[in-house]
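Colleague: sequence-free structure coming up:
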């Protein structure tokens, strides 16, 4: 059993907490509104999930998962996260987060930028290239033939191994895709962003919540990540 702290109680945070609970892990979940606001959600997620403060979730157990907007990273508890493996699921969306020159210029990937905002944390990037409702719909047991891959980026082999183990427990095959400097390959507008998991990519943008998702085997995901291209954020449409 792994002990996980999850900061963020939206669709991604709650979805990962639910899968972790089903896998038998001990989970502490937090949001900016405080533990009392999570009573109803915790009751839905399963017996392995308890509400916590942000500081408690940041320091809890073996791994901290961040499922909050990039604009909220600056308010996270740096001391509690320092020295810990931190799985970041976030992306940079200028329309939501405001313009960040280091990301607009491509000087840094989002994950590398997060490392500067959270000094001391060992950032690993995963679950940022899949929409929230596809996470539970595509999760499969280890023996399933239609199990999907999940790209993992990080600069620490030990940290990536821990994250890979958790990803496997949650229902996906972890695919080591390289260091944080390569994590742009699954960022928005890349070739390995959310559409790779869509059952109907042509209709995805019009009603993406209705799309059930389609499995992406680990080998196919590895090919898509390797072939991914990069666009300057300033050239994107939002």
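Modeller: Thanks, I have it. These numbers were taken from a predicted model, which means no experiment stands behind them.

Colleague: okay, CA-based contacts and neighbour counts for the rest of this
Modeller: Fine.

Colleague: Tell me if residue 102 really is in a helix.
Modeller: Yes. Under DSSP: H, G, I helix; E, B strand; the rest coil, residue 102 sits within a helix.

Colleague: got another, please set it beside the one above:
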């Protein structure tokens, strides 16, 4: 099993024909690798992962969506998410993982387990791709030294 923590950014990784043709990037990856893949941690910024993980129990714990086509592999990934200080959220099959791709409403917005389902449901592949493609402009507007809070707020504001 592979836990894929990455995101597809066409301007960085280049054009992937299958993804451009509508195949969900997380579905393409296991085909490419020939191994089961679970998608996790890619909806949280590195600094969020480094500084905001807390033991289970307190209100406001940040949730991490997890998707996979193997129930056992997904359970392993969800235990690991919990162990790293975040609430795992079963977000379905790999084909559903587009719902928290870059600049969607659930992408790097530090949502709780109660907030995450609505953000995933609000995802729109066309709109989210347009927001993603304006990301460089959005980051430039934050100034020279944006904080983690600035980046999270920018991502949240993109969907208000």
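Modeller: Here it is on my side, so go on. None of the values given here were measured: they were computed from a predicted structure.

Colleague: what do we get in the second structure for residue 123 of the first structure?
Modeller: When the second structure is aligned by TM-score structural alignment, the residue opposite residue 123 of the first structure is residue 37.

Colleague: again with residue 105 of the first structure
Modeller: That one, residue 105 of the first structure, aligns with residue 21 by TM-score structural alignment.

Colleague: What number of neighbouring residues does the match of residue 123 of the first structure come out with?
Modeller: For residue 37 of the second structure, the count of nearby residues is 24 (other CA atoms under 10 Å).

Colleague: So it sits against residue 28, correct?
Modeller: No. Counting by CA atoms under 8 Å, residue 37 of the second structure stays clear of residue 28, with 9.9 Å between them.

Colleague: Show me the helices in the first structure, by range?
Modeller: 11-22, 39-45, 54-59, 78-81, 94-97, 101-104, 110-117, 134-138, 157-170, 218-226 (DSSP state H).

Colleague: So which of those is nearest residue 235 of the first structure?
Modeller: When those are compared by CA to CA, helix 101-104 sits nearest residue 235 of the first structure, at 8.9 Å.

Colleague: Which strands or helices does the closest one pack on?
Modeller: Contacting helix 101-104 of the first structure under the criterion 3 or more CA pairs under 8 Å, 6 or more residues apart in numbering; DSSP states H and E are the following elements: helix 110-117.

Colleague: What are the buried residues along the helix it packs on?
Modeller: 110, 111, 112, 113, 114, 115, 117 (16 or more other CA atoms under 10 Å).

Colleague: how far does stretch 17-31 of the second structure stretch from start to finish?
Modeller: 14 Å (CA to CA, to the nearest Å).

Colleague: can you give me the strands for the second structure?
Modeller: 2-4, 37-39, 63-68, 87-90 (DSSP state E).

Colleague: how about TSV for those, with distance to residue 105 of the second structure added?
Modeller: Formatted as TSV, the strands of the second structure follow (distance: least, CA to CA, whole Å):
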stretch	distance to residue 105 of the second structure
strand 2-4	20
strand 37-39	17
strand 63-68	12
strand 87-90	15
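
Colleague: And those strands: which comes nearest residue 97 of the second structure?
Modeller: strand 63-68 (6.1 Å).
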